[in-house]
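Participant: Model the following, please.
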Amino acid sequence: MDRQEEALRLAEALLSDIELSETSTPKRVMKAMRLARLMRDTAAQEWLGFEVNGLPNPGTEKSQEWMTRTGRWVDDEKKRGYWVPSASVEATMNASQGALQAFSSSVSLSGDMIATAMRERAGSINGYTKNVREMAQILAAVDAQLYEYAGDVYAELQFSEVQASLFEQSRVAVDATLASLAGDALKKVESVSERLHSDEPEAISQAMSTCRRLIDSVADHVFPARDEPYDLNGQELSVKKNAVLNRINAFLHTSGVRGGRADRLRRSLSDIYGRVSTGVHSDVDSHEARYLFLATYVLLGEVLTLTASSD
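Facilitator: Down below sits the predicted model:
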């Protein structure tokens, strides 16, 4: 099981745990801490650390914010509140609940001081009841934060998993098509992938040059160059060797691609070809270069699968 898959399962388990109240809040905190480590989420590890080790008093701006989010303040102006971790909060609540159960047992009071004893007993009951209520509210607020975090991680990983699955399915189809229809182009994909791991300008330039040659290779395959123009809806379209985009557009037309899809493919091809051509010389960093490669790969994959469908 890889890290992302483990994180997805852990997030789902944490959500179920909170929904069904299967364990205590401190145990959920530890589970969430593991989730944050798997996600390499340092920000989450910081606030979860408050629930594991307690909050620094008087605290930092972040710890005071966490005091507010978990309802720990007794007097926020004087910075008085419950700075202890969730395990201590739960222990206080359990102890107070135990004391209340003891008071609920039948007690025989008599003598001259019965009124004083009754007042003290009532005061103790009120104090323990207040403790239980306040501690329960803090734990509920912590659980709410854990639930929100687990839900966000779960949604993120689910989306990532769906995207990865869709991309993998497309990749298999595209690679198979590239291998059968444009074997040389497939070799170029491997070289692009290697070069994009480098931030060196020369490596980026070479990668963009390879992307451009990849588009050229696909154009050569789907619509070989010819001297006579192509009739595209009554307009003569040059389809000579250097008219790479025109030849791909002519292929789309011969494949029966019309309307919005044709417009999208034409615009995308024009934009990408322009950027990778620019990137050969300058103006493209490694981050954009990676996305340009992915966009080129996906777009040409769609074009080549049109060929496969047509064949």
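Participant: all contacts plus neighbour counts: C-alpha atoms, from now on.
Facilitator: Noted.
Participant: Would you map the helices across this protein?
Facilitator: Remark: helices assigned in the chain by DSSP state H are 3-20, 25-38, 42-53, 61-69, 86-104, 114-181, 183-195, 201-222, 244-254, 259-279, 286-310.
Participant: Here is a second sequence; please produce its structure as well for comparison:
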Amino acid sequence: MKNMTPQTEALRLLEESLSANEAPKGSLLTAVQKLSRAAALVENDDIQKWCSVQLGDQQYTRPLQQLLDVLQLEEGVEKKSALETAIKKLKDVGLNKGMHYSSEEVHVKIDESAGGYHSIGFIEERYADLVRLKNGNDGTYYKNNLNTHLSYVRRRSHELASGLLNRLRFVGLPSNCFDVLRSAVDDKLLDLNPALAEQLMLAFKAVASAKSEEWSQALTTCRRLLEGLADVVYPANSDPALGRVLSQAQYVNRLWAFMDKAIESDSNKALAKVHVDFLGAWMEKTNKIANKGVHAEVGQLEAVKAVFHTYLVVADILEYTSEAPNKSSKPNINNATMDELEALLNISRSTAKEIVKARVAHGKLDAEVLKKVPGVGAKTIEKALTEFSF
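Facilitator: Okay, here's the model as predicted:
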């Protein structure tokens, strides 16, 4: 175990947490403690704080208890002011509504007979005592209420452990196949455009978050990334390409046009066009999901699929970015016609013929071969290096 990475150790702890949670006589205290340690290893602050609440950490339970006290006050100006103060104290210690004090959790904890904000270990002991003594209550704690509290914490800790385990299995291990693709795309996109690469990496990070608002934001980021990528590889213009408008808003068409121009193989070109057309249909669906996210929760699975598909599409586009500049700027001297050699190098027809003969004789041209061609001097070689690629 000494050689375990934090992710591997966290995976082990999460599996043990789930086992303790699922065993008929498993300890819920043990399950929460192991979940807390796993969350600490992978720096998941939200889950770690939730566990601290269940373990009775007074740094968090005191302001939470103050919130419960305020909620039981009669409605009025005084309650409103006290509620604002209580929520501010919770924010000060890093507790968030929904994650650390959801409506369901408050409903369970507010009942003193169910154990309130005592440690889950204490609540387990009180429940076990009442079961052993066959009593419904001991005057303070009630067996049924304690059981409701334990059932809630067991279910919630199981949800959190399962979710974290799946995320770590999927994105946390260096041997993961998707990591190979993600790393390659990130690196190549960083070379092409660092700002776009950062957007894609942030989208990937967002879908691993426990916050639903970040999942929705990841979808919007994917769309903006593809718009930015289109601007880089095929800027907007007023000339249509094979009937497709290439305006600023038509970024999918511009990606399609880039593929059409960049790929030489007809079979590969046809396949790429189908892929980009599919991208257009997929992006339309993604936009609807993203718009939906403004008004309602977006599922994490939806966001994950969107980000992963974006990585796959961007990988295809980046595969051809190295070809596009050569086609659009410098012609290759080894494929140049005599007319191109004569015009771009400002040489005579006879010298152009000699260059072609040298190309055939040597198989290809470079600066050393050009030096030996009759009629080619230092200025012509300098011009060749400027006008042509080799």
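Participant: What value does the TM-score take for this pair?
Facilitator: These two chains, once laid on top of each other, score a TM-score of 0.48 by TM-score structural alignment, normalised by the length of the first structure; 203 aligned residues with a CA RMSD of 4.9 Å.
Participant: Now mean neighbour count too, for the helices of the first structure, in TSV please.
Facilitator: Formatted as TSV, these follow (neighbours: other CA atoms under 10 Å):
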stretch	mean neighbour count
helix 3-20	17
helix 25-38	20
helix 42-53	17
helix 61-69	16
helix 86-104	17
helix 114-181	16
helix 183-195	16
helix 201-222	21
helix 244-254	21
helix 259-279	16
helix 286-310	17
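Participant: what's the closest of those helices to Arg80 of the first structure?
Facilitator: Smallest distance to Arg80 of the first structure across the helices of the first structure (CA to CA): 10.1 Å, for helix 61-69.
Participant: where does that closest one sit relative to the chain's centre, distance-wise?
Facilitator: 25 Å (CA atoms, centre = their mean, to the nearest Å).
Participant: Give me the helices and strands touching it, please.
Facilitator: Applying 3 or more CA pairs under 8 Å, 6 or more residues apart in numbering; DSSP states H and E, one finds that helix 61-69 of the first structure contacts helix 42-53.
Participant: Quick one: list the elements packing against the strand or helix carrying Ala218 of the second structure.
Facilitator: In this structure, Ala218 of the second structure is located in helix 212-233 according to DSSP states H and E. Judged by 3+ CA pairs under 8 Å, 6+ apart, the packing partners of helix 212-233 of the second structure are helix 194-207, helix 251-262, helix 266-295, helix 300-318.
Participant: Can you tell me which of these is most buried?
Facilitator: helix 251-262 (a mean of 23; mean count of other CA atoms under 10 Å).
Participant: now it and helix 266-295, what's the angle there?
Facilitator: If you take axes from the mean of the first three to the mean of the last three CA atoms, to 10 degrees, helix 251-262 of the second structure sits at 160 degrees to helix 266-295.
Participant: Please verify my assumption that Leu83 of the second structure contacts Asp69.
Facilitator: No. Taking CA atoms under 8 Å as the definition, Leu83 of the second structure is not a contact partner of Asp69, at 9.5 Å.
Participant: And the two? Which one has more around it.
Facilitator: With neighbours defined as other CA atoms under 10 Å, Leu83 of the second structure and Asp69 compare such that Leu83 has more, 19 against 14.
Participant: Give me the buried positions along the host helix or strand of the more buried one.
Facilitator: Using DSSP H and E, the element containing Leu83 of the second structure is helix 77-92. Buried residues in helix 77-92 of the second structure, counted by 16 or more other CA atoms under 10 Å: 82-83, 85-87, 89-90.
Participant: so what does that helix touch, helix or strand wise?
Facilitator: Checking 3+ CA pairs under 8 Å, 6+ apart, helix 77-92 of the second structure ends up next to helix 58-71.
Participant: Could you pull out the buried residues of the helix it packs on?
Facilitator: 60-68, 70-71.
Participant: so can I have a markdown table of those residues showing distance to Arg155 of the second structure?
Facilitator: Listed next are these as a markdown table, based on distance: CA to CA, whole Å:
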| residue | distance to Arg155 of the second structure |
| --- | --- |
| Tyr60 | 21 |
| Thr61 | 20 |
| Arg62 | 24 |
| Pro63 | 24 |
| Leu64 | 21 |
| Gln65 | 22 |
| Gln66 | 25 |
| Leu67 | 23 |
| Leu68 | 22 |
| Val70 | 27 |
| Leu71 | 25 |
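Participant: Which residue, other than its chain neighbours, is closest to Thr307 of the first structure?
Facilitator: Val222 (7.1 Å; CA to CA, 6 or more residues apart in numbering).
Participant: if I look at the one you found, how far off is Thr129 of the first structure?
Facilitator: Separation of Val222 of the first structure from Thr129 of the first structure (CA to CA, to the nearest Å): 79 Å.
Participant: For Val356 of the second structure, which non-adjacent residue is spatially closest?
Facilitator: Nearest to Val356 of the second structure is Met338, by CA to CA, 6+ apart, at 7.3 Å.
Participant: Give me the distance between the one you found and Ala352 of the second structure.
Facilitator: Relative to Ala352 of the second structure, and taking CA to CA, Met338 of the second structure is found at 6 Å.
Participant: Can you name the residues that contact Leu232 of the first structure?
Facilitator: By CA atoms under 8 Å, 6 or more residues apart in numbering, the contact list for Leu232 of the first structure reads 250, 253.
Participant: 10 Å instead, please
Facilitator: 238, 246, 249-250, 253-254 (CA atoms under 10 Å, 6 or more residues apart in numbering).
Participant: ok, it to Glu19 of the first structure distance?
Facilitator: For Leu232 of the first structure relative to Glu19 of the first structure (CA to CA), the value is 61 Å.
Participant: still on that earlier bit, can you name the two of the buried residues of helix 77-92 of the second structure that are farthest apart?
Facilitator: So, the buried residues of helix 77-92 of the second structure by CA to CA: farthest apart are Ala82 and Leu90, at 12.5 Å.
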